[in-house]
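A.B. asks: quick one: sequence and predicted model below, then my questions.
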Amino acid sequence: MIAKHLKILGFKCEDKVTELQGVATSVCFDLYGCIQVLIRPKVDEDGKLNNCYWIDIARLKVIGEAPVMEVPNFEHGPVAEGLQGPEDKPVPA
């Protein structure tokens, strides 16, 4: 079931309540049973990063047809083994 929720990573999403749009960059499973997704909105016209927002996964709908970049393999390989960290920039798809 966890893999099902991780499949949202990299997709453009929209919050059904606020209509906020952005890319799903993280998924969080917390101790209280909430599954939330971190949404990163687009960069402003002047190049400034917007705030990211944690939103319950049930409130999100996927609006992109494909991930904006390749999602790391969390089960096998260097990321799963803790050998590739955030200092290694991913390549956009």
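C.D. replies: Structure's in. What do you need?
A.B. asks: rest of the way, CA atoms for contacts and neighbours
C.D. replies: OK.
A.B. asks: mind naming the longest strand for the chain?
C.D. replies: strand 21-29 (DSSP state E).
A.B. asks: what's the offset of that one from the middle of its chain?
C.D. replies: Centroid separation for strand 21-29 versus its chain: 3 Å, with C-alpha atoms, centre = their mean, to the nearest Å.
A.B. asks: check it against this one:
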Amino acid sequence: MKQSDPQLKIRMPLELKEKIEAGARQNNRSVTSEVVALLSDECPIILGVEYIDRITGFRGIATGFCTYISGCNQALLSPPVSPDGALRDAAWFDAQRLEQTGGFPPIKLDNGATPGCDKPAPIR
């Protein structure tokens, strides 16, 4: 980064500031570089959007995302119910194999009062 790059002054909770500073120390970089790295590290999968697996053709809504230290990130796709109304099992896929379908508008949920998970993370 150059000194001439734009600057931004923001307010944040002390706990978040300390977390960013700890990450910067752990990664041997400045706080600015840590924030830029965190913001640039966008999740390739948008939760609530429909995807199709390019290899199997499996379709579903991305309801989970898991980042591994190895870089093999996976998304949990939840398919629609079967014609008889039965729930189908969701499945984990490598993010690089997935393509957005544009078939449905993104789903957004407000879990502020009742956060929680309905499916465990994958086991390697």
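C.D. replies: Perfect, thanks for sending it. In this text the structure is predicted, and so the values were computed from the model without any measurement.
A.B. asks: if we can go back for a sec, average gap between the longest strand of the first structure and the second structure?
C.D. replies: With mean C-alpha distance after the TM-score superposition for the first structure, strand 21-29 of the first structure departs from the second structure by a mean of 0.5 Å once superposed.
A.B. asks: so where is that strand in the second structure?
C.D. replies: Per the alignment by TM-score structural alignment, strand 21-29 of the first structure matches residues 59-67 in the second structure.
A.B. asks: element containing the residue in the first structure sticking out farthest from the centre?
C.D. replies: Within the first structure, the residue lying farthest from the chain centre (C-alpha atoms, centre = their mean) is Asp46, at 23.4 Å. Under DSSP states H and E, no helix or strand contains Asp46 of the first structure.
A.B. asks: what's the match for it in the second structure?
C.D. replies: Using TM-score structural alignment, the equivalent of Asp46 of the first structure in the second structure is Asp84.
A.B. asks: roughly how far apart are the residue mapped onto Gly48 of the second structure from the first structure and Glu70 of the first structure?
C.D. replies: Aligned counterpart of Gly48 of the second structure in the first structure: Gly10 (TM-score structural alignment). Distance from Gly10 of the first structure to Glu70 of the first structure, counting by C-alpha to C-alpha, to the nearest Å: 7 Å.
A.B. asks: also Thr25 of the first structure?
C.D. replies: As judged by C-alpha to C-alpha, Thr25 of the first structure and Glu70 of the first structure stand 12 Å apart.
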